[in-house]
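# build the 3D model from these lines:
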Amino acid sequence: MSCCPQPLIFLLLAAAAAPRRPCGPLGLSRDTVLGRPGANITLRCWDEAPGNVTVSWRAEERGRSQRLPAGNALPLHRLRHEDAGTYSCFVGSQRLRSLRLLVQEPPETPRVSCYRRSHDHDVLCEWPLWAKPSPGTRAMLWVKQRFTAENATEQRCRFFSKAQKFVCRVKVPRGADDTKPFLVSTCVSNGAGGAAGEDKIITLNGVLRPDPPLNVTVTALEKAPQRLRVNWSYPSSWDHRFYWLRFQVRYRPEPAQTFSEVDQVTTTWLDIHDAWRGLRHVVQVRAQEEFGHGAWSEWSREAVGAPWTDPKDLASEMGFFSSQFPMEDGTYGLTLPPELFAEDGADGTGGPIMEASARSTASPYPFLVAGGSLLLGIALCIGIVLRYRQLWQMGGWQGAKPEGEGQHVLVPLGPPRPPLSDTPLLSLPRSPAPGGLHVTSLDYFFSGQ
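The predicted structure follows:
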C-alpha cells in the first residue's frame, strides 16, 4: 500500500488536530452584573438585609452621582445602554457594596474580507457592523501559514466609528512568497458573549485590490463630433515603476442608464469613437493588477464631457430661440421667437410665418449652382459667336481671292457662280444710291487690306 511521505502526513495531522482558537465572552468579575437592552434586572446590596437598616443607592458614571430610591433591592426596568455604570449602596455614609452594570448584546458574527492595495503594502482585513458595538467589545485576528503547526500571529483590530467597521492590519514580511496560502481567523467578544468568524484562506496575490484611478478627465477632440478623449492617472498607493495595472473604462450618454465597456486598456488614456453627437457622457475607470491577480478596484468618480460641436451648427440651432423671457420659477429659459405667434396675414394664408420659415431654411448651395451654370452658358455662347465670326470672315475672303492660295472654299448654297475668268476682279464703280452702301463693295472691307 502506497503511503504519503512522513513529514507531509505529520503536517496534515498537526493542522487537523490543532484545536480551534476559543472565542467566548470576556471574563466578568464577581461584582459585575450583565444586562441586555430592554431587559429588567434587580440589584441587591445584601442577600438578606436587616429589617431595621435603611439602604440608599447612588449611581456613579463619568464623575456624576445620582441618588436612587432607597431599599436593599434596586429594580431597573427596560435597560438602555445609558444605564450602564457603577451602582453603590450605603448605610448612612458608609459604602457597603459597589456593582458594575454592563448593558450589552452579544457581538455580531464577523464576515471578514481581506485586501492588499499594492505589492508593497500590508494586508488589511475588515468587516462592517450593523450597529455600534458595546463598550468594551474586543476584536482579534490570527494569521498563520496553512498546513503548519507554527503559532499564529495575533493582531488587535480597531473599530472606526465613521466607517462603522473593524479593521485589522496584517504585517507582510519583506520577501514573502505571494503565492503561499495563509489561514485567517477572527473573534469578537464582550461580556455578553463571543462570535467567531469563518476561517479564510488567502494568498498575497489573491487579495490584491488596487485603489481606484485618479484624475479622470473627459475632453472633446476638435472636428470629431463622435469622439472623446479620456485621461486618468495611477492611484498614489500603486508604484507603477515596478508594477503595472490594466484598466477598464465604462461610459454612457446622459440620460441613458446602460454603460458601454472597454477592457484590456494598458495605457492611461482612451479614445471613445462611438460617442453620441451633442450629448454629455458619464465616464468611469477601474484598475486591476496587470496579470489579473486579485480583484478589480472600485470604480473611479464620475467624469463628464461632451463631444466637439461645430460652432456654426450651434449658432444655427440657438438662432431659433430667445432667452429674454423669464420662466415661471423665476429663471430665464429658452422660448420660441415672437414671429411664430403672429396672426395670419390679411389673405388668411399666414404669409409672414411662411416667409420667415422660408428664409430660415433657405440654403446658399442652389444659388451657387445656378450662378455657376449661368456663367458657364454665357462663356459657351461667347465662344460660339467668336468661332462663327471667324468662319464668316474666312467665307468673305474666299469669295474675293483666286484659287490656289491654300484656302478652303465654302460650299455655296445658291446657284453656282460663273468661272473666275468670266468674273472681273473688281466691279465697276457705280454711283451708290443716296443714303445707302453698294453691296459689291463689301469684298473690299472683308479683304483685310
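# when you work out contacts or count neighbours from here on, use the C-alpha atoms and nothing else.
OK.
# next, the buried residues of the longest helix along the chain.
Longest helix in the chain by number of residues (criterion: DSSP state H): helix 365-400. Burial within helix 365-400, assessed by neighbour count using 16 or more other Cα atoms under 10 Å, is assigned to Met394, Gly395, Gly396, Trp397, Gln398, Ala400.
# can you add distance to Glu289 and give these back as CSV?
Formatted as CSV, these follow (distance: Cα to Cα, whole Å):
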residue, distance to Glu289
Met394, 92
Gly395, 94
Gly396, 97
Trp397, 97
Gln398, 97
Ala400, 102
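# next up, for comparison:
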Amino acid sequence: MGGAYSCHDGTGQLLRAVSLRLGYSPGIPSVTCRASDYENFSCSWAPSVETFLPTRYITTYRKKLLLGAEKQRAQSSPVGPCVQDPARPRTCTVHKCEFWSAYRLNVTEVNPLGASFRLLDVTMQAIIKPDPPEGLVVEPVPAAPRRLWVRWQYPASWPKEPHFQLKFRLQYRPVAHGSWSMVETANLSEVITDAFSGLEHVVRVGAKDFLDAGNWSEWSAEARATPGPGLTSTPGDGATTDAGLQCPAEEPSLAPNPEPVDGSDPTEKVTVLVSLGVFAFFVLAVVLGAAVAAWIRRRKPHKEETKKPDFLAAAVHMRALPKAQIL
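Predicted structure coming up:
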C-alpha cells in the first residue's frame, strides 16, 4: 500500500521515514489527429492513467490498403515513424501524406510495468483543419459611410497550389453589439456594405477547404475599424467625389470563379428588366399561337365525318320526274 513508512528504535525514536508511492501499468492513451494542410498531419495524445512511473511513447503509422488488397499484400505497406518533436511533448507528425489516402496510427505507451496501445484510423479529408487566415486588415472606404474594406492572406502553413484552395467566412459586428453578421466568399478581400456609420466594428475571418472537406479553422485575430462620414460637395465649389477611384481595388482571388462584390449598377438593372419584358412577350405570343392553332384544328371537320352522297334519294327523285324530263 502506498503511504508514509517510518522506522523507530526500541525507545520510539525515529530512525528513518520514507513516502511510498505506487506505480501502475499504462492505460490506453486518448489520441486525436489534425491536418493543417493536405500534405502532413499531426497527432496528440494524453494518458488515461496516471502511472507515477517513467513513461515513453512509440508512435508509428501504416498506409491503409483497399479491403481486397489488404489481405493479399499485408506486408507491402511499410511501417513508418510518426516523428515526435521534443519541443512539443506528446505530439507527432506524419510528413508527405497523400490527401486521398487513409492511414492507421499506432500510439504505444510503455513503462516498467507494461505497455498499452491505441490504433486510430486517419483519413486526411476528415481531419483537415486549416490554420486561421493571417494579415487581416480592415479600413474605411472614403465617401462611403456604411462600407468597410477587409482583406487577408492565406495561412503560411497552407501550400500555394491551384488544386487545393480555401474558402472563407467573414464575421463582423459593431463593438457595442453582441450578434455577428457573416459573409462567405472565395476572395481574399471583401467590402462590407451594411456597416453602421460612426460605430467601431470588429471583424474576424475563418478558412476551410474549398471543396468542403474537414472543418473550419479557428477564427483569426480580430481587427477593428470605424466607417467614416460621407464626403459632401456644394454646387459651384468644383469639388467632385469619385468613390470608384478612392475605393481600394480588390486583390485577385486564388479561388476559381470569384464573384463580384457589388453589382448594383442602375443601367444593368434597366437592361435586365427590358430583357425580361421581351422574353415574357415572346413566351406569351407562343402560348397564344398554340391556343389559336388548337382551336382551328378542333373546328375543322375530319375526313370521316364528311357527309356521303345519298344515292337512294337521288334515285327516288329521278323516278318521280315525268318521263319527258328524264329523257
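# how far away from the center of its chain is the longest helix of structure 1?
Its chain's C-alpha centre and that of helix 365-400 of structure 1 lie 67 Å apart, by Cα atoms, centre = their mean, to the nearest Å.
# okay, and it goes to which residues in structure 2?
Under TM-score structural alignment, helix 365-400 of structure 1 corresponds to no residues of structure 2.
# I'd like to know which elements that helix is packed against.
On a contact count with 3 or more Cα pairs under 8 Å, 6 or more residues apart in numbering; DSSP states H and E, helix 365-400 of structure 1 meets helix 442-446.
# which one in structure 1 is aligned with Ser181 of structure 2?
So, by TM-score structural alignment, Ser181 of structure 2 is matched to Ser260.
# contacts only, for its match.
Ser260 of structure 1 makes contact with Arg250, Tyr251, Arg252 under the criterion Cα atoms under 8 Å, 6 or more residues apart in numbering.
# which of these are still contacts in structure 2?
Of the contacts of Ser260 of structure 1, the ones still in contact in structure 2 (both residues aligned by TM-score structural alignment, their matches' Cα atoms under 8 Å) are Arg250, Tyr251, Arg252.
# what lines up with the first one in structure 2?
Okay, so that is Arg250 of structure 1. Under the alignment (TM-score structural alignment), Arg250 of structure 1 maps onto Gln171 of structure 2.
# could you look up the SS state of that match?
Here Gln171 of structure 2 is strand, with the state taken from DSSP: H, G, I helix; E, B strand; the rest coil.
# quick one: it from Glu50 of structure 2, how far?
With distances taken as Cα to Cα, to the nearest Å, Gln171 of structure 2 is found 42 Å from Glu50 of structure 2.
# and these two? which has more neighbours close in?
Gln171 (18 against 11; other Cα atoms under 10 Å).
# quick one: contacts for that one?
Gln171 of structure 2 makes contacts with Trp180, Ser181, Met182, Val183, Val203, Arg204, Val205, as judged by Cα under 8 Å, 6+ apart.
# I'd say the first one and Leu170 touch.
It stands for Trp180 of structure 2. No - using Cα atoms under 8 Å, Trp180 of structure 2 makes no contact with Leu170, being 9.6 Å away.
# these two: who's more crowded?
Comparing Trp180 of structure 2 with Leu170 by other Cα under 10 Å, the one with more neighbours is Leu170, at 21 against 12.
# surely the more buried one meets Asn187?
No - in this structure, Leu170 of structure 2 is not within contact of Asn187 by Cα under 8 Å, at 10.7 Å.
# sec struct for Ala285 of structure 2, please.
helix.
# now do it: how many residues are near it, please.
What Ala285 of structure 2 shows, counting by other Cα under 10 Å, is a neighbour count of 11.
# picking that back up, distance of the match of Arg250 of structure 1 from Arg204 of structure 2?
For Gln171 of structure 2 relative to Arg204 of structure 2 (Cα to Cα), the value is 5 Å.
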